[in-house]
Each structure stands twice: as structure tokens, then as C-alpha cells.
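Engineer: sharing a model prediction with you, sequence too.
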Amino acid sequence: MRILIAPDKFKGTLTGQEAAAAMAEGALRVYPEAVVTALPIADGGEGTVEAAVAAGFSERLDSVVGPILKPVGAVWGFNEDSKVAVIETAQASGYLLSEPTVENSLRAHSYGSGQLVAAALDAGAVEIIIGLGGSAMTDGGTGALRALGLKLLDAQGNLVPLGGGSLVDVVSVDVTGLDPRLAGVKVRMAVDVDNVLHGPYGAAHVFGPQKGADAEAVELLDAGLRNLAAVVQTSMGIDINIPGAGAAGGFPSMFVACADATVERGFDLVAALIDLETHLDDADLVITGEGSLDVQSLSGKGPLGVADAAHVRGIPVVVVAGRITVTAEQLAEHGVVASVSATDVAGSGEAALAEAAKYTTLATAEALNGI
């Protein structure tokens, strides 16, 4: 029996690697002779670097400017052979690095993420994958590009302050100082949303309240993103109000304007990065899961992306999650033959959260005993 264990993180309790270890213990209790392979996955947001490192990328650490100007240590991954770098906005510009206040929602910026891009360029990267998600800012990616030499100017020719709250004052963009190395790399941005940059379905209106923005701040941030898009359209002839540009506070937009950059479905990008297909070809059974398996999961992100890829190969899939709010019939459409939640095994959500690894192990064993 060859078992591939490919979970996403259990947000707030277990990393992808920790979840995989707990599932492996449960699997070996039922199939002690099995050959188990752990392959954490991600949707392209938080956990993308971890998945890359687990797949063989070297782990690097740099001190960068956090979203509210405090220094933070940010981890990223690099493959010395392929010269591919993997970074996350959550590491350098994440919401966990900033209090979600109205003031911070306007001040937060992505400068530190740009510093990670610069570090990747320093390492000789020819391709940079940026996992978008878990961000604190709504600055259209301007902070990151400013770390790479972009200038945003107001009507007096002065640099506007960092942060989304200042974008309404931008009247011109100066790209003459951009790091020339940026032109020589491919930037691939992994997203799991298709929101545009501005408007009712844009970055500010949809995600701003999660970052501390009240109604007035949301309108200011949206006006800033709208203004930025207008300036870029006028001066550079590029439309940055495109599907996916609203991810991570609009982060992709200025990379689309200033670099050879694409916006891609996060799960597909990560699956290729970690060579999921090759691992599936060697598997007799797949175990996957995440913290909360719900209706959003059914769109093929994360665990059910794994399940779909296994299903087309005729490989049975077992799902283990912190909690499961979809039906067994819905999961069966994705090739899932058994599913158990840690919450059900523990008896309550509180107990499952308190001892996540323990109950994930027990849930895995229970699921496998049921097939």
C-alpha cells in the first residue's frame, strides 16, 4: 500500500506539515506496512512557502519592513537548480503583523514583500512565484514596487506616503528607477479569488473590512485603487482592473503594469511546483484535508483539487478535516470514499482545536477503518 498524504494547513492549529505528520501516524496505525509520502499542499496563499520547502526548496529568512513599518523576519523558498523563488505576502505583509484598526487599514503597505522579491533577484532567481493571501494592506501592490524602485508622485511632484490611504493623491507614476533585473524574470502570482481591483467586488469593498477598514475607509481605499488604475491606464496604457487583481489588497495590479507578471489559479500553480501529478502516479490511496472543509472547498481549491486529480486516475481519496460541513454525497462526486472530522471524533470543536494533532490522527485512523 502506497499512501500519499497531501493536506492543506489546518488554519490556526496545524501547518500543512504538522497535519501531514498527524495523518501519517493515523494511517500507519491501520496500515503499518504502508509506504507513506507526505506532500503538504496550498491554494497559493499562506502555506505556499511551506509546501515548496517540504517539496525540496531551501528555506531562506530575511528581515524586511512589515506592513506597519516594524521589521519582521520573513521566510521564503528557493530552488538553486531551477532558480525559482517562492514568497508569500503573508510572510512580509500579513494581517497577523498588524492590528486590524481603521488607521492601520489605511497605512498598511506591501513594501516588505517587495524586499523579498529583491532578495530573490539577489539570489539569481529567473522565476518568482508569489503566493497571495493573508495580507494586511490594500495598496495595489504599490509598496512592493516602491521597494523595487517605483515612484508614486502627487500633484506637487512629491512622493506619496506608503499605504492604500494615500493612493487618491497619486497623479503620476515614475518607472525609470525600477530595478532593471525585474525585466529579466517571470513573476507568477498565485490567487484563489477572481476579484477585480476596484469597485463593489474589488479589494477594498470585499476584503477591506477584514483588515480593520470601516465604511469610510473602504470608500477611501477603493477611490485610491480606482485612481491608481486610471493613472496607470493613462500613462502606461495598461488595464490593471482585471480578474484576480483584487487579491492581497490589489497586489497583482502594479506587477501586471511593471513586470512580466501573470495571475494564476493558486492550486494549479502549487500543484505543479510540488510535482503533485508524479506523486499521484505512485499512490494507491490519497489522504487530504484542511481545517474547515465547507462549500467553498467544493470549487476545487486545495484538498478537493487533490481529490479531483486523484479521482481521474481512479485513486480512492480519504478526507480528514478539522470540521466538515458538506455532505458525503457531495464529496463522493470528487472521488472521496470516506471522510471524518476531528471535531466529530473529539466531541466538540473546542476539544479538537485544543489537541488538533491528536484528533487528526484519530480521525484518520477512523476514516481508514471505515473503507
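Structural biologist: Looks like it came in fine.

Engineer: can we go C-alpha only for contacts and neighbour counts from here?
Structural biologist: Will do.

Engineer: any buried residues in the lengthiest helix in the chain, and which?
Structural biologist: In terms of residue count, the longest helix belonging to the chain (DSSP state H) is helix 215-236. Under the neighbour-count criterion of 16 or more other Cα atoms under 10 Å, helix 215-236 has 217-232 buried.

Engineer: what is the nearest of these to K83?
Structural biologist: V232 (30.8 Å; Cα to Cα).

Engineer: verify the contact between the closest one and I238 for me.
Structural biologist: Yes: assessed by Cα atoms under 8 Å, V232 is found in contact with I238 at 6.2 Å.

Engineer: between the two ends of stretch 317-326, what distance do you get?
Structural biologist: 16 Å (Cα to Cα, to the nearest Å).

Engineer: kindly apply the preceding question to stretch 240-258 instead.
Structural biologist: Using Cα to Cα, one end of stretch 240-258 lies 10 Å from the other.

Engineer: put this beside the first:
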Amino acid sequence: MEKVILAPDSYKNCLEAKDVATAMERGVHRYNKNLETIKLPLSDGGEGLIKSLVYATDGELYSQKVTGPLGYEVTACWGLLGDNETAVIEMAEAAGLQLVTKENLDPKITTTYGTGELIKDALNTGCSKLIIGIGGSATNDGGVGMAQALGIEFFDDKGKPLKYGGQELLKLSEIDLSGMDPKLHDIDIRVACDVTNPLIGPQGASQIFGPQKGGQSKDIELLDNALSHFHDIIEKELNKDVKDIPGSGAAGGMGAGLIAFMGAELKSGIDLVMEVLNFENQIKDADIVITGEGSFDSQTLFGKVPHGVAKKAKKHKIPTFVVAGNIKEDLQEFHHHGITGYFSIIPGPIDEDQAFDRAEELLENTTHQIIRTFYAGKKR
């Protein structure tokens, strides 16, 4: 039987990945309702990670009150996958930029404590595996807040516990792991990470990502020095060197904290998601793969969903098409990376509000045209 794989990312601020896949499916079945369609909504480890994996594995979503990035209570969710063994968490749910107004962004004081509370809740369900997506954070605390929520203690040179925030790391003198939640000793932790930045220095967490989290020019050096001191204490107290590990600077040093305190493994977000979903095995006998994202541009080559999908499909010589909301530039180089063709859903000059309102209809129409053209070519 002819088989079509629908494996899009979300259209940011417009449609979740599963809704994109469903609109694409309608377009396929308008051409031929007997075509087999397999919907595999994806995420590169950032926004939509939980829902993509929960949906694809018939899992369950949980919601709870946790500590937000500024210390106020927020509502956040996490997911348990269909295997009932794997929990999935997005740190942005509890420590994300979207939880702080622009005027209140300040990485000197924001905390990852709520992310630790989500992890604790997941551990209490009895899960044996943990997937954590670490994109979109408002924090620069090296994951110390997260670790505090899990029982790890951090003290200054007077024996006082550290408070919240990246600037507090300058005071760090001692790390005590003795109170760490014992469940963490027996759990496999994989981290979806889409950047390779080191912890400190010109390409580190503070210098590269600090400004987008509200860090003023005068704050950036302070925050970088704080993470440098943080690393020195990790090296002294835990005998671990994490500063140059690719991705250790992700999410304000959360990558470094997860490695140092929990022995986590950092992986490309899209590769990790596809591994969990057994993606390659599901597509290997397909006729065609259709993927997509809201904005398709040169950044797609750096670990985004369409590039990851195309790499897997290319191994099996399966044509891969990208359906995007916005195509910003000439991207013919993508043809060398397994992408057969790319199409915008925008049919002509319409404003952004119209495009957002009509996104599902436009996705359906564009997918329909791709499928018609593809199978007409096969029949010749």
C-alpha cells in the first residue's frame, strides 16, 4: 500500500505540530482517501517537545503549580510517554522567557527551581527515564535552582544557602550532594539540546544568550564570571570538568548543571525525538515524506526538524518535501541535504493575520498540490 509520512514541527505561535500534521493529512486524503498516512508530529527539543512525544506515544499530560523564574507560582505541565517509563519535561514550562514580561527580564535573579520541581513530580510517578528539553529559558543560574529543588545544597563561604539567580553563583563555596533525591541515582537522563555553546567565554551562555534574557551590557561580564566561578567549584568539589562540553552553555548553563549533578547525556533535540519515536523504522518503506515548520530559512540546517527528517529519509532514498509558513531566502543548497522541494503555504499577498487565521486551510491546500504532483509523476 502507498504510504505517506507527515512529520512536521509546530508553526510557532500558530499551530501545534499535531494540528499541522492533521491539516496535511486532509490534503493527502483529498487526493486519495485510500493512501495510508502516518502522522509523526515532531519537535527539535524546544517548544512542543512534550506534546509531540505524548501525542505520538499515546501518553498522558500532567499539570502542577511550581516556582516560576522570578519566584512566583506558575502552572506548568510535563508528560509521561506511552511506555509508562519515560517522562518528558520542557524547562521553559517553569523557567521560560514567556513567563516574564520584557521589562522584568533579569538573568541575575531568575531561577530554574521550578524545573527541578517538575523533575521531582515526574520521579514520584516511578519513571525510569527522563527526557528534558532545555530551550527558551529566562535563566542563567547553571541549573542550580533545579538542583536545589532536588535536594542538592549550595553554600557560600559562611555556610549560608545560595539564593535564586545567576549572580549568586559568585558566592558559591560548597556543593553538598548528600540530600539529592535518591531516585536520581537510578534514572537515565537525556537532554534535548539544540546548541553547542560552551559554558563560559565569548561563545558561552552569558555572552551569547544573556542579552535576550534581559542581561544589560554591565551584567554580562558579571554573569560570565559567575559561571566561571561555578565551574571552578564543580571541578574542585565534584572533580568534573564541564566547561568545554558542547551544549554545556545551553539554557544559561543548564546543560552544565545537568551533566555535573545528574550525569545527563546531551543530544541533538531532533535526533533524540526521532530516536524515541523509532522514526527511521517507521519511514523506511514510505513513498514520500512531508515535513515543515513555521519559518524555513538557513537556520534550519542547524538541528531543526526539516533537516533532521530529510537526513533520515535520504538514507532510504525517500523524496522529502517541506511545507513552510514563511520562506525567507533562496535555499537551493537544501537540495544537497535530502530535501526534494520546499513550498510556502502563502498563496499570494496576504497579511500575517490572514495567514495565521487560514493556516490549516492553506496547509491542506499546499499538501494536496504536492501529493497530486508527486503521484501524477509516479504514474507516468
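Structural biologist: Received, thanks. Please read these numbers as outputs of a predicted model, since none were measured by experiment.

Engineer: quick one on the thing from earlier: shared neighbours of V232 and I238 of structure 1, anything?
Structural biologist: Here V232 of structure 1 and I238 have A257 as joint contacts, going by Cα atoms under 8 Å, 6 or more residues apart in numbering.

Engineer: host element of the residue lying farthest from the centre of structure 1?
Structural biologist: Distance from the C-alpha centroid of structure 1, by Cα atoms, centre = their mean, peaks at Q156 (37.4 Å). Here Q156 of structure 1, judged by DSSP states H and E, is contained in no helix and no strand.

Engineer: okay, now the corresponding residue of structure 2 for V175 of structure 1: neighbour count?
Structural biologist: For V175 of structure 1, the aligned position in structure 2 is L177, judged by TM-score structural alignment. Residues lying near L177 of structure 2 (other Cα atoms under 10 Å) number 17.

Engineer: for the nearest residue to L177 of structure 2 once chain neighbours are set aside, what are its contacts?
Structural biologist: Using Cα to Cα, 6 or more residues apart in numbering and skipping the chain neighbours, the partner closest in space to L177 of structure 2 is I152 (5.0 Å). The contact partners of I152 of structure 2, taken as Cα under 8 Å, 6+ apart, are I175, D176, L177, S178, G179, M180.

Engineer: pick out whichever of those residues sits closest to T340 of structure 2.
Structural biologist: Closest to T340 of structure 2, out of all of the contacts of I152 of structure 2 and judged by Cα to Cα, is M180, at 49.7 Å.

Engineer: residue contacts, the nearest residue to that closest one once chain neighbours are set aside?
Structural biologist: Nearest non-adjacent residue to M180 of structure 2, counting by Cα to Cα, 6+ apart: G151, 4.3 Å away. Contacts for G151 of structure 2 (Cα under 8 Å, 6+ apart) come out as L177, G179, M180, D181.

Engineer: again, 7 Å this time
Structural biologist: If you count contacts by Cα atoms under 7 Å, 6 or more residues apart in numbering, G151 of structure 2 has them with G179, M180, D181.

Engineer: the first one: how many residues sit nearby?
Structural biologist: G179 of structure 2 is flanked by 11 other residues according to other Cα under 10 Å.

Engineer: ok, it - contacts?
Structural biologist: G179 of structure 2 touches G151, I152, counting by Cα under 7 Å, 6+ apart.

Engineer: quick revisit: of the contacts of I152 of structure 2, which belong to strands?
Structural biologist: Judged by DSSP state E, the subset of the contacts of I152 of structure 2 located in strands is I175, D176.

Engineer: got the contacts of I152 of structure 2 as CSV, with distance to K315 of structure 2 columns?
Structural biologist: CSV is the format used below for these (distance: Cα to Cα, whole Å):
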residue, distance to K315 of structure 2
I175, 47
D176, 47
L177, 45
S178, 47
G179, 47
M180, 43
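
Engineer: rewinding a little: return the residue of structure 1 aligned against the residue nearest to L177 of structure 2.
Structural biologist: Under the alignment by TM-score structural alignment, I152 of structure 2 pairs with L150 in structure 1.

Engineer: which residues of structure 1 does stretch 72-79 of structure 2 align to?
Structural biologist: Against structure 1, stretch 72-79 of structure 2 falls on residues 70-77 (TM-score structural alignment).
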